[in-house]
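S.K.: A structural model of the following input is requested.
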Amino acid sequence: MATTSPPASTDLGINHIIADPGVILPFVLNNALHVVGALAILIIGFWLAGRADFLVNRALRHSKHVDEMLRGFFSSIARYFVLTIVVLAVLSQFGIQTTSLVAVIGAASLAIGLALQGTLSNLAAGVMLLIFRPFRIGHAVTVGGNTGTVRSLSLFWTEVVTDSNTQIIIPNGSVWGQPIRNMTTYTQPVTTAQLRVPVPTGWGLNDACTRIKDITVATPKVQAAPAPSVLLDRGGTDNGIQIVITFAPDGDSTGSIKNDILRAIDEQMEKPGRQQRAA
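M.R.: So this is what the prediction gives:
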């Protein structure tokens, strides 16, 4: 059987294109212009994306209600939005129809959104928490039925550490959708205690107030703020003049502080007698 050779017209056509500059030159120039235009779009697009990132970050930096993480999130959205437009422009530069591509991307985004609706709800809740800031790092809170100290807050979850040093990761959807109790936002009132003592024998009123206040200030576990106060009042069975000592104890130490103050006053009262016995 005789073998058939490839048509000679194909080789002649290729050789004709290669040998004839008038045929290949417009093809090369046309595609080179497309490549140069695409490169120019990419360079300008990347510059614009960087500027969008910088401008959004700088604009949000002046707001006290926008967290640093949230600034980075919004600036990244602006940057990727510009880059998406740049990619579509580059594809259009090569004659690719982007309308159908945009429709495919939209359908894919919808499908991904439906599949990840729980995760996206946590993301939306995280954005709301970062904007409105119902609590901050280090606050003692009750969120999602859990009580502890906030260790970190991300776009998807909140980390709480309990008093027993147990880590709890709570999805932001559960945090934002339930009541939040913050025990740190408002300063707790300082607990104060009072001690009433009669005016020591032989002490004048002004001298007694000064000396007893000095004793109270020097007593351990008495907080410096608010400062202890010493005032005069009438009381007791005989309605006599009493010295009212008001102080802020450090923790649960009111009883020991009162004991130390009374002991120090008694020692001050005994000093003149000791000096006379020593003489």
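S.K.: C-alpha from now on. contacts and neighbour counts both.
M.R.: Noted.
S.K.: What secondary structure category should be reported for the closest residue to Trp176 other than its chain neighbours?
M.R.: Counting by CA to CA, 6 or more residues apart in numbering, Trp176 lies nearest to Ala125, which is 5.8 Å off, once chain neighbours are set aside. Recorded secondary structure, Ala125: helix (DSSP: H, G, I helix; E, B strand; the rest coil).
S.K.: Ala125 against Thr158, yeah?
M.R.: No - counting by CA atoms under 8 Å, Ala125 stays clear of Thr158, with 10.6 Å between them.
S.K.: all strands of the stretch 101-250 of the chain, in order?
M.R.: In the stretch 101-250 of the chain, the strands defined using DSSP state E, counting those that start in this stretch lie at 140-143, 146-153, 157-161, 167-171, 181-182, 193-198, 229-235, 240-247.
S.K.: Out of these, which is closest to Asp11?
M.R.: Among the strands of the stretch 101-250 of the chain, strand 157-161 comes nearest to Asp11, with 66.3 Å by CA to CA.
S.K.: counting contacts, what elements does the closest one pack onto?
M.R.: strand 146-153, strand 167-171, helix 172-176 (3 or more CA pairs under 8 Å, 6 or more residues apart in numbering; DSSP states H and E).
S.K.: quick check: angle from that strand to strand 167-171?
M.R.: 160 degrees (axes from the mean of the first three to the mean of the last three CA atoms, to 10 degrees).
S.K.: and Ile18, what element?
M.R.: helix 8-19 (DSSP states H and E).
S.K.: Work out the gap between the helix or strand that that helix is followed by and the centre of the chain.
M.R.: Helices and strands here follow DSSP H and E; after helix 8-19, the next one along the chain is helix 21-61. Distance of helix 21-61 from the chain centroid (CA atoms, centre = their mean, to the nearest Å) equals 38 Å.
S.K.: where's Ile43 relative to Asp53, distance?
M.R.: With the distance defined as CA to CA, to the nearest Å, Ile43 ends up 16 Å from Asp53.
S.K.: Check Gln167 too.
M.R.: Gln167 is 35 Å from Asp53, by CA to CA.
S.K.: ok, now Gln268?
M.R.: In this view, Gln268 and Asp53 are 72 Å apart by CA to CA.
S.K.: Those two: who's more crowded?
M.R.: Taking other CA atoms under 10 Å, Gln268 and Asp53 do not tie; Asp53 has more neighbours (22 against 15).
S.K.: to compare against the first, here's another:
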Amino acid sequence: MSKSLRVAIAGGSGRMGRVLIEAVLAHDDCSLSAVLGRAGSASLGQDAGQPFGLHTGVVVRSDVEAALRNVDVLVDFTRPEATLAHLAICRQLGVKLVVGTTGFDEAGKAALKEAGGEIGIVSAPNMSVGVNLSFKLLEIAAKVLATGYDIEIVEAHHRHKVDAPSGTALRMGEVVADALGRDLASCAIYGREGVTGARDPSSIGFATVRGGDVVGDHTVMFMADGERVEISHKASSRATFAQGALRAACWLADRPAGLYDMQDVLALR
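M.R.: As a prediction, this is how the structure comes out:
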């Protein structure tokens, strides 16, 4: 990358948005060029650096098209409906996109895939480098432990998270199911209550915990008679997601149009 990457942040007044702004301001190869806020937000019209006691000269705006006219990449960790609206404008303006938003339905995933034919997009349910390394470890573990092991995925997040299971937990399930030649939609169990009968050995179970300020904990358990293998990742700060997102943005700067994920960014394929 030959010049400072002009970065825009969506959802600048949210918890993750503020972490992303702070990360961009501290990054040697990125400059903060725009910050988006939702209509009606108290932060609109304010300097994006105000929460940190800084003057950046970048004002939080709700006019997405105007805000994105002079940026290289938008980093978006908002909600599916907002991200898809931003996606349409990014396509129109030729702005690249890093998506950390989770909870997309099949239509939303299809829209991202279609847009990848025109602009560069990195989309991942978790931008943490450690989590994405865990995906690779899970692929290896699933292939080695393919027979005789029951698989359960447990995840915990803060009380404000609105989707469950988390996008990261679902992606972990997809990685394991793909490695085993299974269809996650057919073998996933998302809750158990009452008399459930014996466990189906081909199933992949999910358990969800919500409470407090947990940033994100994920554990995949491979359980057999006499032993248990666990692969876990615990995030203690949202900064890890921001650093991964900026790593993805810098990587994307020199890439052609396409839909990529963090496995591509980290050369783990």
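S.K.: TM-score, when you put one on top of the other?
M.R.: Overlay of the two chains. TM-score (TM-score structural alignment, normalised by the length of structure 2): 0.22; 100 aligned residues with a CA RMSD of 6.2 Å.
S.K.: Go through the helices and strands packed on strand 157-161 of structure 1 and name the closest to Leu88 of structure 1.
M.R.: helix 172-176 (34.4 Å).
S.K.: Please compute how far the closest one lies from its chain's middle.
M.R.: Put simply, helix 172-176 of structure 1 sits 15 Å off its chain's centre (CA atoms, centre = their mean).
S.K.: Which neighbouring elements make contact with it?
M.R.: helix 117-132, strand 157-161.
S.K.: Would you reformat those as CSV and include mean neighbour count and distance to Asn15 of structure 1?
M.R.: As requested, these are exported to CSV (neighbours: other CA atoms under 10 Å; distance: least, CA to CA, whole Å):
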stretch, mean neighbour count, distance to Asn15 of structure 1
helix 117-132, 18, 59
strand 157-161, 21, 66
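S.K.: Quickly note the distance from the closest residue to Val64 of structure 2 other than its chain neighbours to Ser232 of structure 2.
M.R.: In this structure, Val64 of structure 2 finds its nearest non-sequential neighbour in Leu36, 6.7 Å apart by CA to CA, 6+ apart. In this view, Leu36 of structure 2 and Ser232 of structure 2 are 34 Å apart by CA to CA.
S.K.: same question, Met221 of structure 2
M.R.: Distance of Met221 of structure 2 to Ser232 of structure 2, given as CA to CA: 9 Å.
S.K.: What of Cys90 of structure 2?
M.R.: Distance from Cys90 of structure 2 to Ser232 of structure 2, by CA to CA: 35 Å.
S.K.: Between the two, tell me which one has more neighbours.
M.R.: Cys90 (25 against 17).
S.K.: Show me which residues of the helix or strand encompassing that one are buried.
M.R.: Per DSSP H and E: Cys90 of structure 2 is located in helix 80-93. The neighbour-count check on helix 80-93 of structure 2 (16 or more other CA atoms under 10 Å) flags Pro80, Thr83, Leu84, His86, Leu87, Ile89, Cys90, Arg91, Leu93 as buried.
S.K.: Which strands or helices does it pack on?
M.R.: So helix 80-93 of structure 2, by 3+ CA pairs under 8 Å, 6+ apart, packs with helix 64-67, strand 96-99, helix 106-115.
S.K.: that older thread, please identify the most buried of the helices and strands packed on strand 157-161 of structure 1.
M.R.: helix 172-176 (a mean of 21; mean count of other CA atoms under 10 Å).
S.K.: can you count the residues close to the spatially closest residue to Ala239 of structure 2 that is not a sequence neighbour?
M.R.: With CA to CA, 6+ apart as the criterion, Ala239 of structure 2 has its nearest non-adjacent residue at 6.2 Å, and that residue is Val19. Residues lying near Val19 of structure 2 (other CA under 10 Å) number 19.
S.K.: measure Val19 of structure 2 to Ala245 of structure 2 for me?
M.R.: Remark: distance between Val19 of structure 2 and Ala245 of structure 2 (CA to CA) = 11 Å.
S.K.: and stretch 132-142 of structure 2, which residues are buried?
M.R.: Result for stretch 132-142 of structure 2 [16+ other CA under 10 Å]: buried residues Asn132, Ser134, Phe135, Lys136, Leu138, Glu139, Ala141, Ala142.
S.K.: and the gap between the fourth one and Cys90 of structure 2?
M.R.: Here Lys136 of structure 2 is placed at a distance of 30 Å from Cys90 of structure 2 (CA to CA).
S.K.: Next: Arg18 of structure 2.
M.R.: For Arg18 of structure 2 relative to Cys90 of structure 2 (CA to CA), the value is 21 Å.
S.K.: Could you do Pro80 of structure 2 as well?
M.R.: Distance, Pro80 of structure 2 to Cys90 of structure 2, using CA to CA: 15 Å.
S.K.: Then Glu106 of structure 2?
M.R.: Following CA to CA, the distance that separates Glu106 of structure 2 from Cys90 of structure 2 is 20 Å.
S.K.: Could I get the helices and strands packed on helix 172-176 of structure 1 in JSON lines, plus columns for distance to Gly37 of structure 1?
M.R.: Converted to JSON lines, these look like this (distance: least, CA to CA, whole Å):
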{"stretch": "helix 117-132", "distance to Gly37 of structure 1": "38"}
{"stretch": "strand 157-161", "distance to Gly37 of structure 1": "44"}
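S.K.: of all the ones you listed, which lies closest to Ile85 of structure 1?
M.R.: Each of these has some distance to Ile85 of structure 1 by CA to CA; the shortest is helix 117-132, at 23.5 Å.
S.K.: Straight-line length of stretch 93-110 of structure 2, end to end?
M.R.: End-to-end distance for stretch 93-110 of structure 2, by CA to CA: 20 Å.
S.K.: ugh, wrong one, stretch 244-260 of structure 2
M.R.: End-to-end span of stretch 244-260 of structure 2 (CA to CA): 14 Å.
S.K.: Give me the buried stretch members for it, please.
M.R.: So stretch 244-260 of structure 2, judged by 16+ other CA under 10 Å, has buried residues 244-250, 252-253, 257-260.
S.K.: so which of those residues comes closest to Leu180 of structure 2?
M.R.: Tyr260 (23.0 Å).
S.K.: any idea how far that closest one is from Glu155 of structure 2?
M.R.: Note on Tyr260 of structure 2: its distance to Glu155 of structure 2, by CA to CA, is 25 Å.
S.K.: Leu91 of structure 1 contacts Thr98, correct?
M.R.: Yes - Leu91 of structure 1 is within contact range of Thr98, at 7.1 Å (criterion: CA under 8 Å).
S.K.: would you list every one of the strands in structure 2?
M.R.: 5-9, 30-36, 60-61, 73-76, 96-99, 120-123, 150-157, 188-189, 204-210, 216-224, 227-235, 258-260 (DSSP state E).
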